[in-house]
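**Student:** Return a 3D structure for these sequence lines:
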Amino acid sequence: MEFINTKGRAPWMELAESIAKEMKGCKEGKEPMYSNAKKYLQYCGLKTKPTDGENGPWCAAFMNWVIGQTINPKTNMPYNHAKSASSLAPTHNLTKDKYKQISEPIYGCLVVYKHIKEWKGHTGFLYGKTKSGRYILLGGNQDDTIRFDSYGEMIGNVKKIHGFYVPKDYEIKDQDKLTDNDIYESAKILNIKFGIIAEPSTGKTN
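**Tutor:** Predicted coordinates for the structure are as follows:
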């Protein structure tokens, strides 16, 4: 699959939205979400099952697969990304040439959370913010599916926000910056809008 976004903002987001609509909140243990999540892990070179909570978290695999299908019109190649299922890939020395850290969050950027004690975390695409200032992420493996959820500076008491990133070859445009149009009452409103069947979030990200 090769995908070229024509909307102008973070070009990988149109594909991410499309998949979220297609999955409709289907859980990772059921089809078609199981096969899709497995495909994302395989893209990253892993044979683990997405239902394996310890070895099969696929939040980063989903993001990198989406970016990997999105063509940079200047290079006619996918935007820079690592074929990695690690949510902390943007921070790794071996893959830091694939991403660049940005000081202010923008629409579609990768929001990376790091576990306060362990070398793991969570990541998702920034879709907007709630009126209370929480980050709304469109992400994979959020309550075992692809859905919108909102998080603060911490997820639970163990995962703390580490930074914001974009593919290194992506040129940020003015329209990528967050505006009042990116502020929502809650993530629930977006799940309803996109036809995602989602019960209240439990905060589960593995």
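**Student:** drop to CA atoms for contacts and neighbour counts, all remaining ones
**Tutor:** OK.
**Student:** Which residues are in contact with the residue nearest the centre of the chain?
**Tutor:** Centroid check for the chain by CA atoms, centre = their mean gives residue 124 as the closest residue, at 2.6 Å. When contacts are counted by CA atoms under 8 Å, 6 or more residues apart in numbering, residue 124 touches 59-60, 63, 110-112, 137-140.
**Student:** can you tell me how far the closest residue to it other than its chain neighbours sits from residue 117?
**Tutor:** Nearest-residue entry for residue 124: residue 139, 4.4 Å, with adjacent residues in sequence omitted and distances by CA to CA, 6 or more residues apart in numbering. Using CA to CA, to the nearest Å, we find residue 139 at a distance of 23 Å from residue 117.
**Student:** Which one's more surrounded, these two?
**Tutor:** Set residue 139 next to residue 117 and count neighbours by other CA atoms under 10 Å: residue 139 wins out with 29 against 9.
**Student:** is it true that the more buried one lies in a strand?
**Tutor:** Yes: under DSSP: H, G, I helix; E, B strand; the rest coil, residue 139 sits within a strand.
**Student:** thought it was touching residue 151?
**Tutor:** No: between residue 139 and residue 151 there is no contact, the gap being 11.6 Å when judged by CA atoms under 8 Å.
**Student:** Now do the SS call for residue 119.
**Tutor:** Going by three-state DSSP: residue 119 is coil.
**Student:** here's the other one to compare against:
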Amino acid sequence: LIAGSGKTKSGHGPSTAPPPGMAAAKPPAASAPPSPAALLRPKVVSPSPPPAPSGIRPSDSERSKEGEGKVLALINPVPGRAPWMPVAIAEAKLRRGELEITLQDKINYHVEVDDGLKAMDGPSNAWCAAFVNWCLMQAKYPIENLGYPNRKVAKARAHGFYEVDGPKEKSEKTPPKVRNPLFVELDRPIYGAIAMVTSRQGHGRHVGFVYAKSGDEDLILLGGNQRSQIRFSAFAKNLRTQVMVRNKNGKAEIRKSGSSSYLKYFIPIAYYEQSKKDLVEPGLNEENVVSLNLILGIPPEKPGGKKGGLSEDIS
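**Tutor:** Sure thing, here's the model as predicted:
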């Protein structure tokens, strides 16, 4: 399954200079073994996570609008984990795959998080990061680095969960790239982690929430701007090479799809202590993307239909 909106949205190149005391992150090789179960910054001291919000909006219908009686609550948040996930799931149920061109008339996530953009539709208005930040904001987690330059537009960038423009010295002409202090990177995924789809060069191209596994090599993300909708989509965990074989008629066929991107994982720093417990049992079940989207009223792709590409970060 190829996930995304199919739009190409430009992005800036990644920084190569890590903040003091931290090693530069390197994209994993295609043949690299699974990451160790350790956090990259184990010495971070953080406050306790805020409580789950009490005003999360439920779906406007507890059963499918097609009259089939499918209980929408089959897609449930995991109790006691990732307080922003009930928000994301409730919003996905409420919006039921509505496309961005009409969805923005009901809610505009760019405007909601005040990232400076005014529209969701169009090749320069990727809203995946705005949706993630909106869910975090509803769950009472901070999303903006006060006092930082370009702090608003950072909320519209997938790469902004990893790096942002930091405060600059008087002698510096441009702000230095620094790790976003609001988020901690994990070595491996847990339920509700913010997953950044990352290019070979290390730049974030898309972002969503980790929801489940899809086989051994893919994760299912719940996110916005995935084919211009809020929906479930599968993404490769690691870089991988496409494998071609010849069938009995001698025609070349794809045996295994390749991936030019991989996933990096983040959680709010206020959730750090809880994430250490979550890593013991990541809470990721095996699920089927088509089945999950059908519960939201999103039909499967038609055979031979045009498939969308990745949603891209904005400049």
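**Student:** continuing past the helix or strand hosting residue 273 of the second structure, what's the next helix or strand?
**Tutor:** Following DSSP states H and E, one finds residue 273 of the second structure within helix 272-278. Toward the C-terminal end, the helix or strand that comes next after helix 272-278 of the second structure (DSSP H and E) is helix 289-295.
**Student:** quick revisit: and the residue nearest to residue 124 of the first structure, what pairs with it in the second structure?
**Tutor:** Correspondence of residue 139 of the first structure to the second structure, assessed by TM-score structural alignment: residue 223.
**Student:** Tell me where the first structure has helices.
**Tutor:** Along the first structure, counting by DSSP state H, helices occupy 13-23, 33-43, 59-68, 187-193.
**Student:** Tabulate the ones you listed (TSV), appending mean neighbour count.
**Tutor:** Putting the helices of the first structure into TSV (neighbours: other CA atoms under 10 Å) gives the following:
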stretch	mean neighbour count
helix 13-23	18
helix 33-43	21
helix 59-68	27
helix 187-193	17
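**Student:** and residue 170 of the first structure, which of these is closest to it?
**Tutor:** Closest of the helices of the first structure to residue 170 of the first structure is helix 59-68, at 10.9 Å (criterion: CA to CA).
**Student:** quick one on the thing from earlier: got the buried residues for the helix holding residue 273 of the second structure?
**Tutor:** Residues 272-273, 275-276, 278 are the ones in helix 272-278 of the second structure that count as buried (16 or more other CA atoms under 10 Å).
**Student:** same check, this time on stretch 44-55 of the first structure
**Tutor:** By neighbour count on 16+ other CA under 10 Å, the buried set for stretch 44-55 of the first structure is 44, 46, 48-51.
**Student:** with these in mind, which one is nearest to residue 11 of the first structure?
**Tutor:** For those, the nearest to residue 11 of the first structure is residue 44 (20.9 Å; CA to CA).
**Student:** That closest one and residue 85 touch, don't they?
**Tutor:** Yes: the pair residue 44 of the first structure / residue 85 is scored as a contact, 6.0 Å apart, by CA under 8 Å.
**Student:** Please name the residues that touch the aligned partner of residue 261 of the second structure in the first structure.
**Tutor:** Per TM-score structural alignment, the equivalent position to residue 261 of the second structure in the first structure is residue 160. Residues in contact with residue 160 of the first structure (CA under 8 Å, 6+ apart) are 113-116, 153-154.
**Student:** Among those residues, which one is most surrounded by other residues?
**Tutor:** Neighbour max across these (other CA under 10 Å) = residue 113, 23 neighbours.
**Student:** which ones are touching the counterpart of that one in the second structure?
**Tutor:** Counting by TM-score structural alignment, residue 113 of the first structure corresponds to residue 197 in the second structure. Listed by CA under 8 Å, 6+ apart, the contact set of residue 197 of the second structure reads 204-207, 235, 261-264.
**Student:** Tell me the spacing between residue 44 of the first structure and residue 145 of the first structure.
**Tutor:** In terms of CA to CA, residue 44 of the first structure sits 18 Å off from residue 145 of the first structure.
**Student:** Residue 178 of the second structure versus residue 165 of the second structure, what's the distance?
**Tutor:** Counting by CA to CA, the gap from residue 165 of the second structure to residue 178 of the second structure is 6 Å.
**Student:** Residue 141 of the second structure now?
**Tutor:** Taking CA to CA, one finds residue 141 of the second structure at 20 Å from residue 178 of the second structure.
**Student:** Spatially nearest residue to residue 202 of the first structure (excluding sequence neighbours)?
**Tutor:** residue 143 (6.7 Å).
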